[in-house]
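1. okay, structure incoming, though there's no sequence with it:
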């Protein structure tokens, strides 16, 4: 039996529809550390889908078959623009269908239940016919297993005899219910013209009308033209709306209303229930027909429409976005070219305001593999270390949700978990202090991490002295090497990066430690040397004192700048030591 004919229908996200029932994912530290909110926002085409999108991003998929199953759907959408319109319209129909599948509040009214069920079946037919026609029209353009299974499922539903019977019999049932437009009530009056008795006279297929002018004309004896059978002699009073948006009305009777009205409405309900009884009997034939299989697709369709919107937005900004190749988990590799931070791109060009970002967003290459799985990343302040670290985490989250990644190309092994350890602000309510909280989080990470995990450290252990921080950080890096995990350790401890070869030599493990540097270029100008950030991350030994020089130049306290200032104030002679600091050999533009 194919997935199209299983009792659980088809899932566009899972090769086995039963996997939808998995537990809801819980928020983790990386939700905030990697700043997932902007990505969740752009993937959520409506706010009601936001929680579902978040659950998918926080539930990383490891199975390569499931990931490719999703990526194939995205490729179908990118290749076939009309398919996007089809799913957008289908989503609107399914939303209406879902509304009719909610148990009505008027269970005691047979009429309302019948009318509700008829509307549900009507929308069910519209949805099946729409999907069947649209997906069939795509023909060979559909390549993904998921959309082909959906096409087969709706085609099978449309071929079933019960569906043909429903399409043939439903219009008449709808007409019998919707054809009831009004009722005629007879009221007997006493000698004081007070209503004392009332009865139902007829059920009509037309609405009554009335106006104030007609009432006064007849009251004064000016009959005018003969009124129609449904034209009242007084104004038409309307019940107050219970839900104006849905056009629903209900009669609200105050306590001092005529007591005849209550039994009259009860009689009306009884009569209407008798009228709809034959229709209720006829509907039993279709008791097994329901739209649950279609409604279950709602969140999944919304997921793909949001993903398609994100891809098109990035392309409109001139940025690369690609389908990642899924490597085996055992390989523990991650090779990406021109990777960029998705959040940075969305801040620079929000949704619906695309602009060319090719000159602004710097892409960097990533290469997790046998030549290095632990990156000690150093560089100047605001040189892109956090941005790069976040970018790698976000790429894995997107890839393991079955989405395209912000890079020119990517080949990635799924990770079993992502752990983040970013620097936090001091919290006075913590008895252990900031260092104690950092230590607690580190302990928790290593209680759960495996060789297949990705661990992202950003300015970890910066809350203690440089000497203590270096000591602790060195041990952390050695343990990650023992574990065999992939990791980035973004830090200002250039001594840690300088010890990479020594750590590899003294610690066994399959994760080699290498040094990465956020490069700066040093230019000579009238004010001496100026260090400029390039935001390029490359394998390189640490820069050492270049960080201090960059900070000094920015704040005007470099040797050259201070010497010039003293000369300008005549505090030292103009020919005082004019030599510059020696230039670091490993400072280069790229």
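-> The structure has been received and is ready for your questions. The structure presented is a predicted model; accordingly, all values stated were derived computationally and were not measured. Residues are numbered from 1 along each chain as shown.

2. use CA for all of it now, contacts and neighbours both
-> OK.

3. can you map out the helices along the stretch 51-200 of the chain?
-> Secondary structure of the stretch 51-200 of the chain (DSSP state H, counting those that start in this stretch): helices at 64-79, 81-101, 110-138, 145-159, 161-178.

4. just the buried positions in the second one, please.
-> Going by neighbour count (16 or more other CA atoms under 10 Å), the buried part of helix 81-101 is 83, 84, 87, 90, 91, 93, 94, 96, 97, 98, 100, 101.

5. rewinding a little: nearest to residue 487, out of the helices of the stretch 51-200 of the chain?
-> Residue 487 lies closest to helix 64-79 among the helices of the stretch 51-200 of the chain, at 21.8 Å (CA to CA).

6. in this protein, which spans are strands?
-> With strands called from DSSP state E, the chain shows them at 182-189, 195-204, 241-243, 248-249, 325-326, 334-339, 364-368, 374-378, 409-412, 418-422, 454-458, 486-490, 513-525, 528-539.

7. quick check: which of these is buried the most?
-> Neighbour counts (mean count of other CA atoms under 10 Å) averaged over each of the strands of the chain peak at strand 374-378, with a mean of 29.

8. next, the one to line up against it:
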């Protein structure tokens, strides 16, 4: 009975504390709607999805392992939801058992543990029946191992033995505790004995031989307390063992609920995206010396989730070995593509599908985002100061193989200073093995980067001669304009524009 749906050789354990920059990544990439869709109103699924997305895998085997489990879940969504529901129902039953003050009382510990087991064993039987129905329907190693293990371990004999043990643990005829004589003929080493079967004559109600007994008077509080202490010492080991069995069963259902909950969230997201007419695919994994990303019809998953009907999908061609620089017309879809690349990377390294027709990725140890922020309202520092401060904190946490997604970084200073600083910084990051995906309006900066690095892919937002934006990003060198005049003219007339001269008559 091992849960191994997230990792081949270990249990998934959520991180105790969020990683540095995780909140910024989720906010900048607008992944909140992705998480809410996955959760479907379930807080546990939300928390697991958030943790998994912000802790990307780098091991190709583990990513493939999750992809295979997810493929089974996508093919059998009802079974995935049913399995999650079984776990939820079992744990709800367990939590309904009153805990009380049981930590120091072996009798109370035993009583509660036995009650919990009596509550959970029927759910375990239901799970075993479910596993028997599903084991032949799945192909992934994770689900096949889970179901076959349950079928093998939880047979009819197991449940018969469980019920027999639970009946014995009720001690309906009292407990028999033995002792041996110690120094001074003092009784030591309390030992619980199995209950003896009553003689036939006693069961028939006939008189038997007089036993050596002592009846504690009802008002003898000290004697009653000593008797309870003796019983507690005798029950201590079996109470602890029974409590451990109850805890193990609870931990099993909790682990299974967490792990299948992640896949249930992915199934919900997949249903929502494909239901809106968008493609998805399982990404291919590239070697370390290959492109960062490449593929076709990539889109930002946030857009269809918020009801956007005209979702533009973009291709990213081969050639992005060291980074990507995205330039072009204002309001041309640059930031949307940046968010799409970041979202796809996190989803791919979580072992999920990605929002694209086809997609290939090189794995990264961390993804950081550095997007434009509002100016500090506390007036501690200006916008440029804040940009540099956040960028410095990010760089302190990077290591070779990390990615940084930059959106209009260095926009808080003039173009010349931004170009000089950006060229030096991004070049140093590139030399340190930290790829950058940059969106910028700074032609000088973009031009320097493209000219200096043949491994950098340059994409430019398409603009028609009419000034219309297609929101498509195509391979092209940067242009020395962002076509801001188009936006100015689209919003015209302005109240302070000079009125056209009257015709001379």
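-> Structure received. Only a predicted model underlies this, so the values are computations on that prediction, with no experimental measurement involved.

9. and the TM-score between these chains?
-> Once superposed, chain against chain, the TM-score is 0.77 (TM-score structural alignment, normalised by the length of structure 2); 452 aligned residues with a CA RMSD of 3.9 Å.

10. now render the helices of the stretch 51-200 of structure 1 as CSV, adding distance to residue 42 of structure 1.
-> Below are the helices of the stretch 51-200 of structure 1 laid out as CSV (distance: least, CA to CA, whole Å):
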stretch, distance to residue 42 of structure 1
helix 64-79, 16
helix 81-101, 16
helix 110-138, 26
helix 145-159, 23
helix 161-178, 38
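
11. residue 441 of structure 1: which of those is closest?
-> Residue 441 of structure 1 lies closest to helix 64-79 among the helices of the stretch 51-200 of structure 1, at 30.4 Å (CA to CA).

12. hmm, back to that, residue 483 of structure 1 is nearest to which of the helices of the stretch 51-200 of structure 1?
-> Nearest of those (CA to CA): helix 64-79, 23.5 Å.

13. how big is the offset of the closest one relative to structure 2?
-> Compared with structure 2 after the fit, helix 64-79 of structure 1 shows a mean deviation of 1.2 Å (mean CA distance after the TM-score superposition for structure 1).

14. what is that helix packed up against?
-> helix 81-101, helix 145-159, helix 298-316, strand 325-326 (3 or more CA pairs under 8 Å, 6 or more residues apart in numbering; DSSP states H and E).

15. now for these, which one comes closest to residue 287 of structure 1?
-> That would be helix 81-101 among the helices and strands packed on helix 64-79 of structure 1, by CA to CA, at 12.9 Å.

16. out of the buried residues of helix 81-101 of structure 1, which is nearest to residue 186 of structure 1?
-> Using CA to CA, the buried residues of helix 81-101 of structure 1 come closest to residue 186 of structure 1 at residue 100, 35.1 Å.

17. now do the same contact list for the closest one.
-> The contact partners of residue 100 of structure 1, taken as CA atoms under 8 Å, 6 or more residues apart in numbering, are 116, 117, 119, 120.

18. what about the spatially closest residue to the third one that is not a sequence neighbour, distance to residue 128 of structure 1?
-> Using CA to CA, 6 or more residues apart in numbering and skipping the chain neighbours, the partner closest in space to residue 119 of structure 1 is residue 100 (7.0 Å). Remark: distance between residue 100 of structure 1 and residue 128 of structure 1 (CA to CA, to the nearest Å) = 16 Å.

19. for residue 201 of structure 1, same thing?
-> In terms of CA to CA, residue 201 of structure 1 sits 41 Å off from residue 128 of structure 1.

20. next one: residue 433 of structure 1
-> For residue 433 of structure 1 relative to residue 128 of structure 1 (CA to CA), the value is 60 Å.

21. comparing the two, which residue is more hemmed in?
-> Legend: neighbour count by other CA atoms under 10 Å for residue 433 of structure 1 and residue 128, higher for residue 128 (23 against 13).

22. show me what the more buried one lines up with in structure 2.
-> Using TM-score structural alignment as the criterion, residue 128 of structure 1 maps onto residue 124 of structure 2.

23. which outside residues touch stretch 63-70 of structure 2?
-> 5-8, 57, 139-143, 263, 266-267, 282, 348-353.

24. for the aligned partner of residue 18 of structure 2 in structure 1, give me its contacts.
-> Applying TM-score structural alignment, one finds that residue 18 of structure 2 aligns to residue 25 in structure 1. By CA under 8 Å, 6+ apart, the contact list for residue 25 of structure 1 reads 55, 56, 58, 59.

25. most surrounded residue in those residues?
-> residue 58 (23 neighbours).

26. identify the residue of structure 2 aligned to it.
-> By TM-score structural alignment, residue 58 of structure 1 lines up with residue 54.

27. now its match: closest residue in space that isn't a chain neighbour?
-> residue 22 (6.0 Å).
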